[in-house]
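Undergrad: Fold the following and give me the result.
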Amino acid sequence: MTFPRRVVIGADTHLDTIHLAAISDTGQPLGDAEFRTNPTGYWAAICWARSFGEVVTVGVEGTSSYGAGLTQAMQANDIHVVEVNRPDRSARRRQGKSDPLDAYSAARAVLAGHGLAVAKDPHTGALKALLIARRGAIKARTAAIQQIKDLLVTAPVDLRERYRRYPTTLRLVEALAGCRPRAHEDPTTVSVLIACKALAQRIGYLERQDRELTAELDALTATINPALRAAYGVGPDTAAQLLITAGTNSHRLRSEAAFAMLAGVAPIPASSGKTSRHRLSRGGDRAANNALHRIVLVRWSHDRRTRDYVARQLAAGRSKNDVLRLLKRAIAREIFRHLTAPCPIDDYSDLRPARQARNITLTAAAAHFNVWPITISRLERGLKRDDTLATNYRQWLNTLLIDAA
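TA: Prediction:
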């Protein structure tokens, strides 16, 4: 009985073309070919790969960039796809670089099982698109604000003095957006005001875009992983970045330590002589590392448990940088659990009807728990996550109901 030959495929991807190389499961080169990056080219590549035998695995370089189309086409045809790292630099210096060489290198990496990763789910692209658009709007808004300030520095004296009195950037932008440049006679003043008004109106448009895209991110991240979005200090932007880094298919994360290395918060020995210490890895995805850093800063400023922990560590003689590293590592451990084992979150929608049914005001409820009324209001509307406060609040309301009965 003859069994079909088992084949491993490597793919070197580009914007307009992909180059595939086939090797047997024993490492024997079978052939290579180039295809276009369109549906017809992808189907031709699949037929070409299957012509050598049973395709075991396809290793694609850049499954979330130039190789996204090929990856989706392969997966739609029930072909297992993994992501491979780019060829080693030292090997490139020895052997040279070309599309066939890179494709064969990818195939051999798959066969050796070295540096492989599960391809991200295509749904990750939806989050990535929204996040790119939002951050682009924020960057353009910041640039426009700086351009307004630069123009006013060199503007005519009377114009500069008139707009210097606004205490905030928001007030300045509002005033410039509603100004009337043609009411002035000096041509320089008119030109500067026209430019500033255009920039101010652009800022208003970008702010609306920011709000709309943030709302879309909020809804999408809450749908994909409500537990992650509900974690303290995790906003729409932060949740989206963590989901993009990890991928919406959480099984691609092998372990909590692997996620820590991916996010650049794995402890690395940094000892020398009598000094024994660790530092955090400077590798990994720096955007994910920045997301964890923002969570730490929020909790350091507003979360009581985190502030108590910081106080204990500082009293024990640790520096603020050391405490920051400890917090980032601990939060990475928490985020990994949210990413890999999503759990249902407490629904707060019953709190406000229960309070209103007992004729209790926000002020009275806030006074009982020694918090501001806005805290209770945001909790009832689902704008603030605090499971401990919500549980105590619900128990208190139920107790009042029992006492009234």
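
Undergrad: going forward, measure contacts between C-alpha atoms and count neighbours the same way
TA: OK.

Undergrad: What is the burial count for L297?
TA: L297 has 16 neighbouring residues, counting by other CA atoms under 10 Å.

Undergrad: Which strand or helix spans it?
TA: Secondary structure assignment for L297, by DSSP states H and E: helix 286-302.

Undergrad: Here is a second sequence; please produce its structure as well for comparison:
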Amino acid sequence: MASGVTDGTTDQGVFGGVDSHADTIHVAVISDNGGHLADAEFTTTAAGYAAAVAFVNAHGHVIAIGVEGTASYGAGFTRAAGAAGLDVVEVNRPDRAERRRIGKSDPIDAYAAARAALSGRASSAPKDDTVAGIRALHNAARSAVKARTAALNQITHILVTAPDTIRAKFGQLKGTKRTDALARLRPAGDPVHIAVLTALKSLAQRVRELTAEHTALTKALDNQVTAHNPGLRAAYGVGPDTAAQLLVTAGGNPERLRTEAAFAALCGAAPVPASSGRTNRHRLSRGGDRAANAALYRIALVRMSSDPRTRDYVTRQTDAGRTKKEIIRLLKRAIAREMFRCLTTTVTVPGIADLRPLRQSKNITLTTAARHFGVWPATISTLERGIRRDDDFANTYRDWLTAA
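TA: From the prediction side, this is the model:
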């Protein structure tokens, strides 16, 4: 149902704004000087999107449309508007102070999105659909982990109050040993024992199924991520889940992020000034995409534990008097800079497919190679399989195999 009036002009420049929901979208149109022209509500169907696009076009030459949730509830309208040749920009939700001042309703939010497009406050291009498959696999894998964790917690809680014989038998077991033992149960005894054992067996079987499901999803996710951006996946400390999260955060068109500083701010890794008086320092950012921030944090932890260059850096910063929290902030900022390069440029990944055949042709075991370099055999194995990237070590290893 539309509201507002128009002046009958069809060649004036106008801006659109969209407040998106699961079942409906509310579209508002303003003139290029900020005057309200009209607003209307449409359904989230192909016909509704087409009608919404026609509604905006009917008021003049559309300069840009600001859309809330271009990668979620507004994705359908974003695709329809893009197919119609309209320029769509992504709009962040209004801050709380503004909402307290002007209130909240669908028309208010739609007009606010239009004004954001007009003022230039909203200027980011929406994410495209090339990472939609990665996003779906990533969400499914994450949900499998959450469900498995919930089942494991339930097993622990049941064992706390279980009859003494059950608690004594299974309470001391840990990890997969306990899960496997419970999954093989044949409930017997009095009704209480049968009920408790049946519940434990069901939960244990659920854990095993979810583990297998997560393994399969992670493998599929790894294949998708590696095919989409091999350089990102090959970076030190970047696993399938971490790479997927960064791709989802940046979108399939990371050029929409104009600078690496913008990407760092998006990930909540940009340093925030926290100086006062004689104190001159920065603190960790509390804003941005927290899932992306967590991905950078995991990369930092991996590198702090096993990357020699990062460990040397941590030692130098510790000697300089910085706290662990400050060092992690610095690392996350540097990692964000590296991840931005991987996301926005083509990174050539040196081939490692020749390493294992070369070692086997010389009849050299993993243990012998690992002993020569003073590392664990697993380090050599992960390097040969492409699970871990270390270009310098790979070249040194190749030279040694060639000369052997």
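
Undergrad: TM between them?
TA: After superposition, the two chains reach a TM-score (TM-score structural alignment, normalised by the length of the second structure) of 0.93; 396 aligned residues with a CA RMSD of 1.9 Å.

Undergrad: Which stretch of the second structure is the helix holding L297 of the first structure matched to in the alignment?
TA: Residues 290-306 of the second structure are matched to helix 286-302 of the first structure when aligned by TM-score structural alignment.

Undergrad: quick one: furthest residue from the center of the second structure?
TA: For the second structure, the largest distance from the centre (CA atoms, centre = their mean) belongs to D190, which lies 48.7 Å off.

Undergrad: any idea what that residue aligns with in the first structure?
TA: Using TM-score structural alignment, D190 of the second structure sits opposite D186 in the first structure.

Undergrad: Could you do N153 of the second structure as well?
TA: Match for N153 of the second structure (TM-score structural alignment): Q146.

Undergrad: Run a quick neighbour tally on that match.
TA: 13.

Undergrad: got it, and V375 of the second structure?
TA: With other CA under 10 Å as criterion, V375 of the second structure counts 12.

Undergrad: which residue lines up with it in the first structure?
TA: Per TM-score structural alignment, V375 of the second structure is aligned with V371.

Undergrad: same check, this time on N280 of the second structure
TA: Match for N280 of the second structure (TM-score structural alignment): S276.

Undergrad: any idea how far that match is from A354 of the first structure?
TA: 56 Å (CA to CA, to the nearest Å).

Undergrad: More neighbours: the two, which one.
TA: Higher neighbour count among S276 of the first structure and A354: A354, with 15 against 9, using other CA under 10 Å.

Undergrad: Now do the same for the match of V375 of the second structure: helix, strand or coil?
TA: What DSSP: H, G, I helix; E, B strand; the rest coil gives for V371 of the first structure is coil.

Undergrad: who's in contact with it?
TA: V371 of the first structure sits next to no residue when contact means CA atoms under 8 Å, 6 or more residues apart in numbering.

Undergrad: Distance of it relative to L362 of the first structure?
TA: Separation of V371 of the first structure from L362 of the first structure (CA to CA): 10 Å.

Undergrad: again with R352 of the first structure
TA: Shown here: R352 of the first structure relative to L362 of the first structure, a distance of 9 Å by CA to CA.

Undergrad: Translate A263 of the first structure into the numbering of the second structure.
TA: The alignment partner of A263 of the first structure in the second structure, by TM-score structural alignment, is C267.
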